[in-house]
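Provided below are the primary sequence and the corresponding predicted coordinates.
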Amino acid sequence: MIKIMTAAERHTTHEDGIHSEFSFSFGDYIDPHNEHFGSLLAHNEYTLQPMEGFDRRFHHDLVIVHLVLEGTLTYEDDTGKQADLTPGTIHVLNTGSGVYHAERNASASEAVRYLEMWFLPAEPGLETSHYQEIYTQEERLNRLLPLLGSSRGELSSPQSLDMVMYASVLETGEVLEYSLAEDRRMHVYVTSGHIEISSDDGVFDVKAGDAARIQRRHNLTFKGNSSEGSSEVILIDMP
């Protein structure tokens, strides 16, 4: 089964220089029919205007992934971790037994656009940990580059998560194929451009801000279909 959630169906807020797009119930947005997809609890896209951001807040027993699309995101928490996250950077916080963390745009002139995703960890109460890596467009060009690994052994990373997250910069006309197992789900999110997804269920057009929620066994084909030359897409394979 493939279900397309369009950009227009996301819940949108704009307050104090922070523009938010929520794909699932989050904060004051409550939809009992749209609370999560597998172990993916939140999939938010934020744009922070200059000098805006989120003050420290407390979370525990979550794995929080930041993926920076534009600008520089400044991250800090009460473990002493501080980092300036630039485009192409993935930062993962396993909150474990609990941590206070904050994300801000320290620039006086440029906005920051990034994704924040929340996952259920494999087990609660772990020690707080961080993982950070940066990937170039060349590394993602016309391939599914694994950003985060899983217990399936496709990539090693400090997080105890049964999932694999991929990224691709797919040029127009280029095609990628993926076989999704019977007991798995896939969340596909287009951050820019336009892709075409083909399977036995049909052909689906997915544009920037749209997501595809895919369940059960599928032989999937992803085709770049943007008039601007390339599209950027995130794929998450999970139970």
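Thanks, I have it.

from now on I want contacts and neighbour counts done on CA atoms only, so please keep to that.
Will do.

pretty sure Arg216 contacts Met186?
No. At 9.0 Å, Arg216 does not count as touching Met186 under the criterion of C-alpha atoms under 8 Å.

what touches both of these two?
Common contact partners of Arg216 and Met186 (C-alpha atoms under 8 Å, 6 or more residues apart in numbering): Leu180.

name the residue in those two with the higher neighbour count.
Met186 (24 against 14; other C-alpha atoms under 10 Å).

mind telling me what element that one is part of?
strand 185-192 (DSSP states H and E).

same thing with Glu138?
Short version, using DSSP H and E: Glu138 is in helix 137-140.

just to revisit the earlier point, after the strand holding Met186 comes which helix or strand?
Counting by DSSP H and E, the next helix or strand C-terminal to strand 185-192 is strand 194-199.

what about versus this one:
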Amino acid sequence: MITVRKAAERGGADHGWLQTAHTFSFSNYYDPAHMGFRSLRVINEDVVQPAHGFGEHGHRDMEIVTYVLSGELGHRDSMDHASVLRPGEFQRMTAGRGIRHSEMNASDEQPVHFYQIWLLPERPGLDPSYEQKAFPESERRDAWQVVASPDGRDGSLRIHQDASIHLATLDAGAELTRTLAPGRHAWLQVLKGSVELNGRALETSDGAAVSEESSLSIKAGAPAEVMLFDLA
């Protein structure tokens, strides 16, 4: 079963300095039919204008993964990390018992476009921790590249949940498949371009929940970048 979540149907707002779209209920957007999927709780697509951002605020008991599509995102947190996240780089923050951080556009000239994803952790009260890593684009060209996993396999970030995140960049006409183990579920998010998922058309910023499917076939109509979540 595949359930498509069209980009235009998402919640969100245009605040001037921030254009945000929420796949699932978040902040002032509430839809009881879209509260999350499996351990996925938040998929937000944000564009922050130059020299703006989110001031210091707190989180707890959440696995937070951030991926920048364009621009530069500055990060500071209460664990004394200070960094800039650039295209092709992923950040994983385990909020655990509690953490405070801020996120700002690191540029005075260009907007920053990024996805932020929250997953429920395997248990509450984890030790807060942080990772950031760049993943070479060449290793996901028409191939799956694991960027986050429970065991940090193949150099991926470690998330504290039975879930893995995979990225792929597809040339027009390229096709990828993926087998889902019995009882597993998936979410596909189209970051750029257009694809067909088991024959279902998806455009930029569309997503799709997958259950009770043994295999996935993703074929790019136009050059595309997709993110796939393999979920318990």
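That came in fine, so what should we check first? Just so you know, these numbers come straight off a predicted model, no measurement behind them.

ok, Arg141 of the second structure - contacts?
Arg141 of the second structure neighbours (C-alpha under 8 Å, 6+ apart): Ala168, Thr169, Leu170, Asp171.

make JSON lines out of those and add distance to Leu197 of the second structure and neighbour count.
Below are the contacts of Arg141 of the second structure laid out as JSON lines (distance: C-alpha to C-alpha, whole Å; neighbours: other C-alpha atoms under 10 Å):
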{"residue": "Ala168", "distance to Leu197 of the second structure": "14", "neighbour count": "22"}
{"residue": "Thr169", "distance to Leu197 of the second structure": "15", "neighbour count": "24"}
{"residue": "Leu170", "distance to Leu197 of the second structure": "13", "neighbour count": "27"}
{"residue": "Asp171", "distance to Leu197 of the second structure": "15", "neighbour count": "17"}
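
once you drop chain neighbours, what's closest to Asp142 of the second structure?
Spatial nearest neighbour of Asp142 of the second structure, excluding adjacent residues (C-alpha to C-alpha, 6 or more residues apart in numbering): Leu170 at 4.8 Å.

now check that neighbour against the first structure: what is it aligned to?
When the first structure is aligned by TM-score structural alignment, Leu170 of the second structure is paired with Leu170.

distance of its match relative to Arg140 of the first structure?
8 Å (C-alpha to C-alpha, to the nearest Å).

next one: Trp118 of the first structure from His33 of the first structure, what distance?
18 Å.

the two: who's more crowded?
Trp118 (20 against 8).

re earlier: helices or strands next to the helix holding Glu138 of the first structure in the packing?
strand 164-171 (3 or more C-alpha pairs under 8 Å, 6 or more residues apart in numbering; DSSP states H and E).

hmm, back to that, I figured the residue nearest to Asp142 of the second structure hits Pro223, correct?
Yes. Taking C-alpha under 8 Å as the definition, Leu170 of the second structure is a contact partner of Pro223 at 5.6 Å.

what about the nearest residue to Asp31 of the second structure once chain neighbours are set aside, how many neighbours?
Leaving aside its sequence neighbours, Asp31 of the second structure sits nearest to Ser25 (C-alpha to C-alpha, 6+ apart; 5.7 Å). Neighbourhood size, Ser25 of the second structure [other C-alpha under 10 Å]: 21.

tell me where the longest strand sits in the second structure.
strand 215-231 (DSSP state E).

report all helices and strands that that one contacts.
strand 163-170, strand 175-179, strand 185-197.
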